[in-house]
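Asker: With the input below, show me the fold.
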Amino acid sequence: MIVSPTPLGARRDVRVAAVITGGSTAGDMAAQAALTLRLHDDSAGWPFGAGWAVAALLLANSVPALLCVPLAGWAADRCDSRRTLLVSGLLCAVLCTGLAFARQPWWLLALVAGIAAVSSTATATLGALLPVMAGRAGVVRAGTVLRGAVLIGGVTGLAAGASASASVGVTTILLLSAVTFAVLGVGATAIQARRGGPRRSAPAAVAPVPEPPVASVGSRRRCWQLTAGYAVVLLLVSTTNVAQVFFVKDTLGASNVGYGLVSACWTVGTAAALPLVRRASPEPDRLVMVTLFGELVVGMAITGCAVPAGLAATAACYVLAGAGACAMQIAWGAVLALSTPEDRRGRQLAGYNAVVRMAASAALGVGGLLLAWVGPRGVYLVSGAGSVLVAVLAGLIWTGRAAVHRGKTTSHIQHNGTD
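Answerer: Have a look, this model is predicted:
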């Protein structure tokens, strides 16, 4: 079943999706900050110490998303999207409520794993619904709106969760996070667009996304190759999260204010890039080039941080890196939404989300090892240069295969002409 809204309803659907996504992201990030502080303060109850407790929390928030890829993809493709989002949101709210009162380590990790698994289904379902909500021409614009909502929600949630834990308590923050999950589920019922579930007749005022041609970027093998390159760049860039505080404070000699300034500059770059990325053409091949360009920009900016320079230059590089990261994330999400066949879109997005989440989590371990081996500046150099190399190689592979495809197409046309 695919139900597309009217043009006015499409804009309304995107706004509703942005509100509930931004709200649930804020609640999720606030809960993550609050749980991290709880683990730090109550580490005596953990048999393996605070450091390993935080690592276990991160793994519990990532591994289930990878293990549940088949189930999340199946639910996103085969079940009614409205019901899936409603049930996912309410179930996450129940689990988060239990998390607020959990004290035993293994219960806490089990509840976090459950929330991660259920929310991965909701993420894949909403991502697969995006082309139905916005239509093919509006996928990139809608993606920028949702990305902006996630950005605002993430920053707000982290700040609120970290600052309010001492005043209102971790339990209160987790209960408020449960409310945001419930709002996600209930709010999703206001979205007119629907997919999955039994077929039924419905007016479609927004043009449906056409099936991609056989030789398009949407082929599973090519999508996964490009996704693998994207994940490697994400992993490399995310390793700098471990080294950032040491690089800014110890290597550059900045104060706490300087550290906060550099951290904020990434968000500034992301926000500045949103209006530019929004104008990108909704053609998969062009969006692939935007993705590769974004990867290249991020790599060059991170490499620039490793060059001996002051705090101002590092802040400027962070603005550029944030802009590049924004471009590659939105563009590649739009590529998958536009190029994957309708009946497999949820499964493709579920796998993509799992790969991205695992890359971000693995970066913490890789970043720690690199920090011990090559130091803070070395982490930035390895990360930036590696990202540039991956982006260049992916670009060469992509352009080479595109040239081969064009050659085959030309040969086929000429052959048919002689017939």
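Asker: only C-alpha atoms for contact and neighbour calcs from this point on.
Answerer: Will do.
Asker: Could I get the full set of strands for this protein?
Answerer: Secondary structure of the chain (DSSP state E): strands at 2-3, 194-195.
Asker: Take those and write them to JSON lines, including mean neighbour count and distance to Pro131.
Answerer: Compiled in JSON lines, the strands of the chain are given as follows (neighbours: other Cα atoms under 10 Å; distance: least, Cα to Cα, whole Å):
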{"stretch": "strand 2-3", "mean neighbour count": "22", "distance to Pro131": "11"}
{"stretch": "strand 194-195", "mean neighbour count": "24", "distance to Pro131": "10"}
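Asker: Throw those strands into a markdown table and include distance to His415, thanks.
Answerer: Output for these, formatted as a markdown table (distance: least, Cα to Cα, whole Å):
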| stretch | distance to His415 |
| --- | --- |
| strand 2-3 | 39 |
| strand 194-195 | 41 |
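Asker: I'd like the structure of this one too, to check against the first:
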Amino acid sequence: MTTDTKLAARRGRLAVAAMFFANGFIIGSWAPQIPLVLSRLGITETTLGLLILVFGLGALVAMPWCGYLMARHGSRAILRVFAVLSSFALLLVALANNLWLIAPAMFFLGGVIGAMDVAMNTNAVVVEKRLGRAVMSSSHGFWSLGGFAGGASGGLIIQSVGHLPHAGMVTVVVFAIVAVAIGMLVEGERPAAQEHARFSWPSNPLVYLVGFMALFSMIPEGAVLDWAALYLQQEMGSDIATAGFAFAAFSATMAAMRFLGDGVRNRFGAVATLRVSALIAAAGMLVAGLAPHAWLAIAAFAFSGLGIANMVPIAFSAAGNQDGIESGTGMSVVTTMGYSGILVAPSAIGFLGERVGFAIIFVALSGLLVVVSLMAGLARSADFVAHQPAE
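Answerer: As a prediction, this is how the structure comes out:
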């Protein structure tokens, strides 16, 4: 590799990290906006849950379409487009003042965020090939840092100047990050133009069980993102600034553990790491649901983030290394199942939360995480990653 090629790859690594941060910053900034949608539109938690479902559907529609576009234009071009569009998406939601406007705005927000997510993950793989070392775990760490920054600052800014100026500030910050990073992105080889075979579902049942592990790992993450702030505000009486720290603390611990995750997994193995991580996450979620006051719940959400941080990356690695299944096929099944947990399941949680309260839901979610711990042996194929050449 020439010096210029190495420099371009390193710049590409910084650029894709910036994209992950920007994407996480938008999601983190959206979290403290969620409770205000109830008051400013005068809707119920069930209606808000349906709007969040629209967000999820937008993402699930856009994700495969993004893959189709990347096959023809490459990840760099598509990431550039959706990163720019994502910069303005939260502002559109904040400007919407009735259900007829906010529903399409939510679909757009979910669509561009989801498509950007696929494109930046694909571009991270390109960077890994250029550098000859893994960057995916730390890339997701930058996403969590962005989520922390957006969540921690969002509640304070909204309380000080209102939801609309906050959305405008988010737009300016994200667009500035994207504008700087966009020219440094690297491009991989594009597939030759050809008729693409239709997707076929694999017959190996193990890949679907791994998919359920990813699903059970991501449902709690989606619940914290979409409902933790409302839980603290309505059931514990906290103000909006305090409520915003729930997802911020969760994201902060996830970010820290994701930067450490590769080393932990290489030392202890994927199965042991997943089993202990799931139990840590379950304990945190249980305490959050039983907490008598807001700050203990915030601390519990932070503790849960330590466990959840590396559960999904391990599940994805296991999916990509299943015997007898193409890596891309296994990955597509597990990512689709997993992302439905963070994009679609929270709408059902909102429906139930309105009727039974969110405390009991977070207690129930700890049970899902215990199930993941019991299923951890299915992640044995992820240990293949530990045998890759060291940096």
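Asker: Nearest to Arg347 of the first structure, out of the strands of the first structure?
Answerer: strand 194-195 (13.5 Å; Cα to Cα).
Asker: Tell me the helices and strands packed up against that closest one.
Answerer: Counting contacts by 3 or more Cα pairs under 8 Å, 6 or more residues apart in numbering; DSSP states H and E, strand 194-195 of the first structure is packed against strand 2-3, helix 81-101, helix 105-134.
Asker: Quick check: nearest residue in space to Ile280 of the second structure, chain neighbours excluded?
Answerer: Nearest residue to Ile280 of the second structure in three dimensions, chain neighbours excluded: Gly307, at 5.0 Å (Cα to Cα, 6 or more residues apart in numbering).
Asker: List the contacts of the counterpart of the one you found in the first structure.
Answerer: Gly307 of the second structure maps onto Gly324 in the first structure when the alignment is built from TM-score structural alignment. By Cα atoms under 8 Å, 6 or more residues apart in numbering, the contact set of Gly324 of the first structure is 270, 273, 293-298.
Asker: Try it again at 6 Å.
Answerer: Gly324 of the first structure sits next to 294, 297-298 when contact means Cα atoms under 6 Å, 6 or more residues apart in numbering.
Asker: ranking these by neighbours, who comes first?
Answerer: When neighbours are counted by other Cα atoms under 10 Å, Val298 leads the contacts of Gly324 of the first structure with 32 neighbours.
Asker: What does it correspond to in the second structure?
Answerer: Aligned against the second structure by TM-score structural alignment, Val298 of the first structure finds its counterpart in Ala281.
Asker: Burial check on His415 of the first structure, number of neighbours?
Answerer: His415 of the first structure has 10 neighbours, counted by other Cα under 10 Å.
Asker: State the distance from it to Val379 of the first structure.
Answerer: Distance, His415 of the first structure to Val379 of the first structure, by Cα to Cα, to the nearest Å: 54 Å.
Asker: counterpart of Leu71 of the first structure in the second structure?
Answerer: Matched by TM-score structural alignment, Leu71 of the first structure corresponds to Trp65 in the second structure.
Asker: Grab the nearest non-local neighbour of its match.
Answerer: Closest to Trp65 of the second structure by Cα to Cα, 6+ apart is Ala115, at 7.9 Å.
Asker: any idea what the one you found aligns with in the first structure?
Answerer: Applying TM-score structural alignment, one finds that Ala115 of the second structure aligns to Thr121 in the first structure.
Asker: if I read this right, Ser304 of the second structure contacts Leu286, doesn't it?
Answerer: No - judged on Cα atoms under 6 Å, Ser304 of the second structure makes no contact with Leu286 at a distance of 9.0 Å.
Asker: Who has more neighbours out of these two?
Answerer: When neighbours are counted by other Cα under 10 Å, Ser304 of the second structure and Leu286 differ, and Ser304 comes out ahead with 31 against 24.
Asker: Tell me, how many residues neighbour the spatially closest residue to Cys317 of the first structure that is not a sequence neighbour?
Answerer: Distances taken as Cα to Cα, 6+ apart place Ala301 nearest to Cys317 of the first structure, at 5.0 Å, with adjacent residues excluded. Ala301 of the first structure sits with 25 neighbouring residues when counted by other Cα under 10 Å.
Asker: Ala301 of the first structure touches Ala321, doesn't it?
Answerer: Yes - the criterion here is Cα under 6 Å, and Ala301 of the first structure meets it with Ala321 at 5.3 Å.
Asker: Cross-check the contact I'm expecting between Leu369 of the second structure and Ser277.
Answerer: No - counting by Cα under 6 Å, Leu369 of the second structure does not reach Ser277; the two are 9.1 Å apart.
Asker: relative to helix 105-134, how tilted is the top helix by length along the first structure?
Answerer: Determined from DSSP state H, the single longest helix within the first structure is helix 345-418. Between helix 345-418 of the first structure and helix 105-134, the angle comes out at 40 degrees (axes from the mean of the first three to the mean of the last three Cα atoms, to 10 degrees).
Asker: centre of the chain versus helix 345-418 of the first structure, how much separation?
Answerer: Taking Cα atoms, centre = their mean, to the nearest Å, one finds helix 345-418 of the first structure lying 16 Å from the centre of the chain it belongs to.
Asker: Who are the packing partners of it?
Answerer: Applying 3 or more Cα pairs under 6 Å, 6 or more residues apart in numbering; DSSP states H and E, one finds that helix 345-418 of the first structure contacts helix 69-78, helix 105-134, helix 220-238, helix 284-306.
Asker: Go again with 7 Å.
Answerer: If contacts are counted by 3 or more Cα pairs under 7 Å, 6 or more residues apart in numbering; DSSP states H and E, helix 345-418 of the first structure sits against helix 69-78, helix 105-134, helix 220-238, helix 240-246, helix 284-306.
Asker: Quick one: these as JSON lines, columns for distance to Leu86 of the first structure too.
Answerer: Formatted as JSON lines, those follow (distance: least, Cα to Cα, whole Å):
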{"stretch": "helix 69-78", "distance to Leu86 of the first structure": "13"}
{"stretch": "helix 105-134", "distance to Leu86 of the first structure": "9"}
{"stretch": "helix 220-238", "distance to Leu86 of the first structure": "29"}
{"stretch": "helix 240-246", "distance to Leu86 of the first structure": "34"}
{"stretch": "helix 284-306", "distance to Leu86 of the first structure": "31"}
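Asker: does Arg141 of the first structure really touch Arg278, like I thought?
Answerer: Yes - if you go by Cα atoms under 7 Å, Arg141 of the first structure and Arg278 touch, sitting 4.8 Å apart.
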